[in-house]
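# need a 3D model of the sequence below.
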Amino acid sequence: MTERPPLLLVDAPSLYFRAFFGIPKAAATAPDGSPVNAVRGFLDMLATLIRTRRPDRLVCALDYDWRPQWRVELLPSYKAHRLSPTGGEVVPDELVPQVPLILEVLDALGITAVGAAGYEADDVVGTLATTQPGPVEVVSGDRDLFQLVDDAKPVRLLYCGRGIAKLQDCDDAAVQGLYGVPAEAYADFAALRGDPSDGLPGVAGVGEKTAARLIERYGSLAGILAALDEPGSGFAPGLRAKLLAAGGYLAVAPTVVRVARDVPLAELDTALPPAPADPDRLLALAEKWNLAGATRRIVDAMSGVRG
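As a prediction, this is how the structure comes out:
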């Protein structure tokens, strides 16, 4: 029996930030001079993904809350370095108006985009990866999503840290090859190692190799912490002292790092349409914003999946 085509779950902020910084603003402008580099780049990334992965379902996940209060209450440093003076996320001024335009184009195409109050795009992806039928392919440049990889379902991460043209198609063996831990242990590993990009301090003096070695020996962060009080558990005195000193952080960090898998989402249509839902509106948007080439490429990719 032929395996069903995948559900493609796209971490939209990860891609449109990458597009904004990867394409010079002067190279993609609307007739009035407004930059549309993030929009054009995002659409071209989607077109490439649709053409090469040939999904029959596609959902773009959105950040309705890039720094959820429930995570901040557990760990005040979470993404604190990204706060603007007004309290929001630091986002380039020329990217801000492009995000609603991306959503307009997706709506005209008929591609579902969804977010949830109090949750990040990662959490929406995690919930859909857990609740929707497989196979699932997650597209993101966020390393936290390695934790979603699941060979049994299967769920794979198409990691775009080096760009869409150089995707790393990751199963559990790939995660182990990269970090020395299985995907199911990645959140504990990340909590131990820390991640400055998310404001996670980690355990002082514990890097990737030590974190992986501890996970390999004790199975999980809970197993590591339980072993600290056991005689003959094999911890070097210095490492044991570091782990005990970080006890407060380690009590909350895994919950902060773990992607939510139970976000309350309304019923949604995951099907990738073979043609735009509103071709007239799509044409109007393409003309107004100088997106004719990008919209043509994604429409061609959509029609090619069923061709």
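# use CA for all of it now, contacts and neighbours both
Fine.
# residues contacting Pro182?
Residues in contact with Pro182 (CA atoms under 8 Å, 6 or more residues apart in numbering) are Asp172, Ala173, Val175, Gln176.
# which one of those is nearest Arg261?
Each of those was scored against Arg261 by CA to CA, and Asp172 proved nearest at 18.8 Å.
# number of residues surrounding that closest one?
23 (other CA atoms under 10 Å).
# ranges for the helices of the stretch 151-300 of the chain?
172-179, 186-193, 208-218, 221-227, 237-245, 247-257, 279-289, 292-306 (DSSP state H, counting those that start in this stretch).
# among those helices, which is the most enclosed?
Among these, the stretch with the highest mean neighbour count (mean count of other CA atoms under 10 Å) is helix 186-193, at a mean of 26.
# how far off centre is it?
Counting by CA atoms, centre = their mean, to the nearest Å, helix 186-193 is centred 16 Å from the centre of its parent chain.
# packing partners for it?
helix 208-218, helix 247-257 (3 or more CA pairs under 8 Å, 6 or more residues apart in numbering; DSSP states H and E).
# now tabulate those helices in a markdown table and tack on distance to Lys288.
Putting these into a markdown table (distance: least, CA to CA, whole Å) gives the following:
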| stretch | distance to Lys288 |
| --- | --- |
| helix 208-218 | 49 |
| helix 247-257 | 41 |
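# figure out which of those helices is closest to Val91.
By CA to CA (comparing all of the helices and strands packed on helix 186-193), the closest turns out to be helix 247-257, at 22.3 Å.
# name the helices or strands packed onto that closest one?
Against helix 247-257 (3+ CA pairs under 8 Å, 6+ apart) you get helix 69-74, helix 186-193.
# ok, now with 7 Å
The helices and strands touching helix 247-257, judged by 3 or more CA pairs under 7 Å, 6 or more residues apart in numbering; DSSP states H and E, are helix 186-193.
# tell me how far Arg162 lies from Leu145.
From Arg162 across to Leu145, the span is 16 Å (CA to CA, to the nearest Å).
# which one's more surrounded, these two?
Leu145 (26 against 11).
# so how far is Asp122 from the more buried one?
7 Å.
# repeat that for Ala226.
On the measure of CA to CA, Ala226 and Asp122 end up 29 Å apart.
# how about this one, so we can line them up?
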Amino acid sequence: MLLDTASLYFRAYFGVPESVKAPDGTPVNAVRGLLDFIARLVQDHHPDDLVACMDADWRPQWRVELIPSYKAHRVAEEAGDGRADVDTEMVPDTLSPQVPVIESVLDAVGIARIGAAGYEADDVIGTLAGRAAGPVDIVTGDRDLYQLVDDRRGVRVLYPVKGVGTLQTVDEAVLREKYGVDGAGYADLALLRGDPSDGLPGVPGVGEKTAAKLLAAHGDLAGILAAVDDPASGLTPAQRKRLDGARSYLAVAPKVVRVASDVPLPPCEAALPSAPRDPRALEELSERWGLGSSLQRLLAALSH
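Okay, the predicted model is just below:
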């Protein structure tokens, strides 16, 4: 089981009231919400291995160099001068201080936590999913990872519909029914239609349905681009003009949209622990941050 950790703690933050606080009054809603999420996932799915995948770089420079608008609207502005700080993502003021607490608690519990300099959590997930010898469940609220779904290898996405108590299992049948593509085709669909939440412009005039029809007719992005040069391909004059005008974007978009599968990762012990790695540190963290029943639920799930 591979967790898109930031996706889950953002959901926890917005799903658990800020009135959930540490003894000193600091909000810990994201911390406790994430612990409850992981406890429920372990209890319901019994993974052998579990890795909390982290964003060491939420907006890698190599992606920005290819598409400068990539996640640009999420960049926080430095106070006073209005200049964007490319290293800082807009994160709610009361969430940022909770992230180091989450990391410390995961480490003390003994849940593997991996990030890689210059890469997003998605890339870590893509690399680990590609290396896995057996089935993989990817837990994320980010549809970008649908591109990794692969029935043959047993890779599926568990997409939280409401908390993590209600998860939609996304396999190739679900993708074909909803989007008309399989996992391998989802990245091409995404880059053609664009994604405002990631600052991806897409091809003007090509929405999700048109993108799905183009892929159904021509197979993949390379097939669509070949069709632009073929008068007998069946493309309308408007489609041909739009696609031809977007060639420079389509030349770089695949590298930006497709998750990396070759990230250099540090070694880690991914086996799910049955008992805390550092009980003393965990006890101190629990008292300091008032983790109470959320931590107990996680430890109970791990021990069964």
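# give me the TM-score for this pair.
In this superposition the chains share a TM-score of 0.96, using TM-score structural alignment, normalised by the length of the second structure; 296 aligned residues with a CA RMSD of 0.9 Å.
# got JSON lines for the contacts of Pro182 of the first structure, with distance to Gly88 of the first structure too?
Formatted as JSON lines, the contacts of Pro182 of the first structure follow (distance: CA to CA, whole Å):
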{"residue": "Asp172", "distance to Gly88 of the first structure": "36"}
{"residue": "Ala173", "distance to Gly88 of the first structure": "38"}
{"residue": "Val175", "distance to Gly88 of the first structure": "33"}
{"residue": "Gln176", "distance to Gly88 of the first structure": "36"}
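# closest to Trp70 of the first structure among these?
For the contacts of Pro182 of the first structure, the nearest to Trp70 of the first structure is Val175 (28.1 Å; CA to CA).
# would you check that the closest one makes contact with Glu184?
No: contact status for Val175 of the first structure versus Glu184: not in contact, 9.7 Å apart, counting by CA atoms under 7 Å.
# mean deviation of the strand ranked longest in the second structure from the first structure?
For the second structure, the longest strand by residue count, based on DSSP state E, is strand 155-162. With mean CA distance after the TM-score superposition for the first structure, strand 155-162 of the second structure departs from the first structure by a mean of 1.7 Å once superposed.
# packing partners of that strand?
Packing partners of strand 155-162 of the second structure (3+ CA pairs under 7 Å, 6+ apart): strand 136-139, strand 166-170.
# return the most buried member of the ones you listed.
Note that of those, strand 136-139 is the most buried (mean count of other CA under 10 Å), with a mean of 23.
# mean shift of it relative to the first structure?
Counting by mean CA distance after the TM-score superposition for the first structure, strand 136-139 of the second structure comes out at 0.4 Å.
# which parts of the stretch 1-150 of the first structure are helices?
Shown for the stretch 1-150 of the first structure, the helices assigned by DSSP H, counting those that start in this stretch span residues 12-22, 37-53, 69-74, 98-109, 121-131.
# so which of the ones you listed comes closest to Pro85 of the first structure?
Nearest of these (CA to CA): helix 69-74, 17.0 Å.
# buried residues in that closest one?
Within helix 69-74 of the first structure, the residues scored as buried using 16 or more other CA atoms under 10 Å are Arg71.
# what range in the second structure matches that helix?
Mapped onto the second structure using TM-score structural alignment, helix 69-74 of the first structure spans residues 61-66.
# that older thread, export the helices of the stretch 1-150 of the first structure to CSV and tack on distance to Ala152 of the first structure?
Output for the helices of the stretch 1-150 of the first structure, formatted as CSV (distance: least, CA to CA, whole Å):
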stretch, distance to Ala152 of the first structure
helix 12-22, 26
helix 37-53, 19
helix 69-74, 29
helix 98-109, 31
helix 121-131, 12
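# for Val91 of the first structure, find the nearest of those.
Among the helices of the stretch 1-150 of the first structure, the nearest to Val91 of the first structure by CA to CA is helix 12-22 (9.1 Å).
# who are the packing partners of the closest one?
helix 37-53.
# mind listing what's buried along the helix it packs on?
Buried, per 16+ other CA under 10 Å, within helix 37-53 of the first structure: 37-51.
# how about residues contacting stretch 140-153 of the second structure?
3-4, 7-8, 122, 126, 135, 155-160, 171-172, 183-187 (CA atoms under 7 Å, 6 or more residues apart in numbering).
# please pull up the equivalent of Ile224 of the first structure in the second structure.
Match for Ile224 of the first structure (TM-score structural alignment): Ile224.
# show me what contacts the residue lying closest to Leu200 of the second structure once chain neighbours are set aside?
With sequence-adjacent residues excluded and distances taken as CA to CA, 6 or more residues apart in numbering, Leu200 of the second structure is closest to Gly194, at 5.0 Å. By CA under 7 Å, 6+ apart, the residues touching Gly194 of the second structure are Leu200, Pro201, Gly202, Val203.
# what do you get if the cut-off is 8 Å, keeping everything else the same?
By CA under 8 Å, 6+ apart, the neighbours of Gly194 of the second structure are Leu200, Pro201, Gly202, Val203, Gly207.
# can you check Gly165 of the second structure too?
Arg40.
# ok, now Met54 of the second structure?
Met54 of the second structure touches Asp4, Thr5, Ala6, Arg113, Ile114, Gly115, Ala116, Glu120, Ala121, Val124, counting by CA under 8 Å, 6+ apart.
# run the last query once more with 7 Å
Per CA under 7 Å, 6+ apart, neighbours of Met54 of the second structure: Asp4, Thr5, Ala6, Arg113, Ile114, Gly115, Ala121.
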